[in-house]
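Trainee: following is a predicted model, sequence given first.
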Amino acid sequence: MYVIVGLGNPGKDYALTRHNIGFIFVDYLAAEHGLTFKGSKWQAETVKGQLWGQSVLLVKPQTYMNKSGLAVGQIANFYQVPNENIIVVHDDLDLELGRTKIVVNRGAGGHNGIRSLIEHLGGNDFVRFRFGIGRPQTAEAVSNYVLSRFSSPEQQVLAESLANLEQGVALLVSQGVMVAMNKVNSEKD
């Protein structure tokens, strides 16, 4: 089994913001595959299905970004899923909008949601899809930027990028992390 975690914050105020790209992606996956999220006992919305020939659990922690590890740790323990079968999609300021990089065995890099996951999973050996949201063009505070919604032109880039991100996750699930890393990390903008 694979667990695909989209990081984000619950509630209408955060819906479709840059910081919620993980939620946006797992919502996209669920819609593409005819799955519907429901609440669970792990402080998360979850849905289980067969994707790319594998049993997959999609997860949206409802603990707020900085405590995402609480929910994901409980889910990993319940299903006895090894860290290497946990795939996390999160926002990354250091990548251009829509650009994706796969990393494993890396530190949090200042991302509090990732820090929480490392703490509650007991290591950093889970797979991360860093999804670029870009940096603010002005002196706007980063906290305001990550909590802002995508502009209309950015939404077009986002729509195309979600399909590419799904291809990367599908490749990882079907052929392994090294094959996926070689393909996704070598793609040019």
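Mentor: The structure has been received and is ready for your questions.

Trainee: when you work out contacts or count neighbours from here on, use the C-alpha atoms and nothing else.
Mentor: Will do.

Trainee: distance from the centroid: which residue in this protein tops it?
Mentor: residue 139 (26.8 Å; Cα atoms, centre = their mean).

Trainee: can I assume that residue sits in a strand?
Mentor: No. Per DSSP: H, G, I helix; E, B strand; the rest coil, residue 139 lies outside any strand segment and is coil.

Trainee: now the helices for this structure?
Mentor: 21-32, 68-79, 112-121, 142-146, 152-175, 177-184 (DSSP state H).

Trainee: helices and strands around the second one, which ones?
Mentor: When contacts are defined as 3 or more Cα pairs under 8 Å, 6 or more residues apart in numbering; DSSP states H and E, helix 68-79 sits against strand 54-61, helix 112-121.

Trainee: could you dump those to a markdown table with distance to residue 90 and mean neighbour count?
Mentor: Formatted as a markdown table, the helices and strands packed on helix 68-79 follow (distance: least, Cα to Cα, whole Å; neighbours: other Cα atoms under 10 Å):
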| stretch | distance to residue 90 | mean neighbour count |
| --- | --- | --- |
| strand 54-61 | 11 | 22 |
| helix 112-121 | 8 | 20 |
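
Trainee: comparison target, given below:
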Amino acid sequence: MYAVIGLGNPGKKYNYTKHNVGFDAIDCLAQRNNVKVIKIKHQAIYGEFNLSGEKVILVKPQTYMNNSGVSVKSLVEYYKIPIKNIIVLYDDIDIDIGSLRIRKKGSAGSHNGMRSIIYHLKDDNFPRVRIGIGKPQENRDLVDHVLGGFNKEDREKVDDIILKAAKSVEEIIKTDIDKAMNMYNG
């Protein structure tokens, strides 16, 4: 069993913001696999399906970004999901818009949602797909940057990379993370 966690903030005012690209990637995965992400439990909205003989749960925590770990821990404990089978999709300011990076494990860096997950799981040995949103412009506040939207050109790049992020998660589940990293990192 796999849990694919997309990070973001609940509520319409956060839709299509830079900080919600993890939610956007879950929506893309759901659409590609004909899944309804409508179940409510574990302080999350989620949906389930099978991919290559594996049960997969698509999850959008509803605890707000900085408390994502509360929801993730509840779900992981309930379903007894191995840490290595948790895949987290989230925004990263240290990666250019239109790029993504897949990693097998690692620190949270400056991302508060990932900090919360690592803190609550007491482990960082799970795959993650980091979706580039770029750094804020010189005089722009970080919070304003991540909670802001994309211009038209950047939105097109992000939509392309969200599709690649969704495909990379499918590849991780169907084959393995090394193959997905070789195909999609860059």
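Mentor: Received it, and whenever you're ready, just let me know what you need. All values derive from a computational prediction rather than experimental measurement.

Trainee: just to revisit the earlier point, tabulate the helices of structure 1 (TSV), appending distance to residue 38 of structure 1.
Mentor: Below are the helices of structure 1 laid out as TSV (distance: least, Cα to Cα, whole Å):
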stretch	distance to residue 38 of structure 1
helix 21-32	11
helix 68-79	14
helix 112-121	22
helix 142-146	26
helix 152-175	21
helix 177-184	29
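
Trainee: can you say which of the helices and strands packed on helix 68-79 of structure 1 is nearest to residue 185 of structure 1?
Mentor: helix 112-121 (19.7 Å; Cα to Cα).

Trainee: check the mean deviation of that closest one from structure 2.
Mentor: Relative to the matching residues in structure 2, helix 112-121 of structure 1 has an average distance of 0.8 Å after the fit, by mean Cα distance after the TM-score superposition for structure 1.

Trainee: relative to helix 68-79, how tilted is that helix?
Mentor: 40 degrees (axes from the mean of the first three to the mean of the last three Cα atoms, to 10 degrees).

Trainee: residues making contact with helix 112-121 of structure 1?
Mentor: 7, 65-70, 72-73, 76, 83, 107-108, 124 (Cα atoms under 8 Å, 6 or more residues apart in numbering).

Trainee: check contacts around residue 43 of structure 1.
Mentor: Contacts for residue 43 of structure 1 were tallied using Cα under 8 Å, 6+ apart; they are 61, 62, 63, 71.

Trainee: what is the nearest of these to residue 13 of structure 1?
Mentor: Nearest to residue 13 of structure 1 among these is residue 62, at 13.6 Å by Cα to Cα.

Trainee: am I right that that closest one is in contact with residue 5?
Mentor: No. Using Cα atoms under 8 Å, residue 62 of structure 1 is not in contact with residue 5, being 11.4 Å away.

Trainee: which of those two has more neighbours?
Mentor: residue 5 (25 against 21; other Cα atoms under 10 Å).

Trainee: that one touches residue 26, doesn't it?
Mentor: Yes. In this structure residue 5 of structure 1 lies within contact range of residue 26 using Cα under 8 Å: 7.4 Å.

Trainee: okay, and the common contacts of the two?
Mentor: 58, 59, 60.

Trainee: now do the residue most central in space within structure 2 against residue 123 of structure 2, distance only.
Mentor: Nearest to the geometric centre of structure 2 sits residue 89, at 1.7 Å (Cα atoms, centre = their mean). In this view, residue 89 of structure 2 and residue 123 of structure 2 are 17 Å apart by Cα to Cα, to the nearest Å.

Trainee: that older thread, can you put the helices and strands packed on helix 68-79 of structure 1 in CSV and add distance to residue 160 of structure 1?
Mentor: Below are these laid out as CSV (distance: least, Cα to Cα, whole Å):
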stretch, distance to residue 160 of structure 1
strand 54-61, 21
helix 112-121, 25
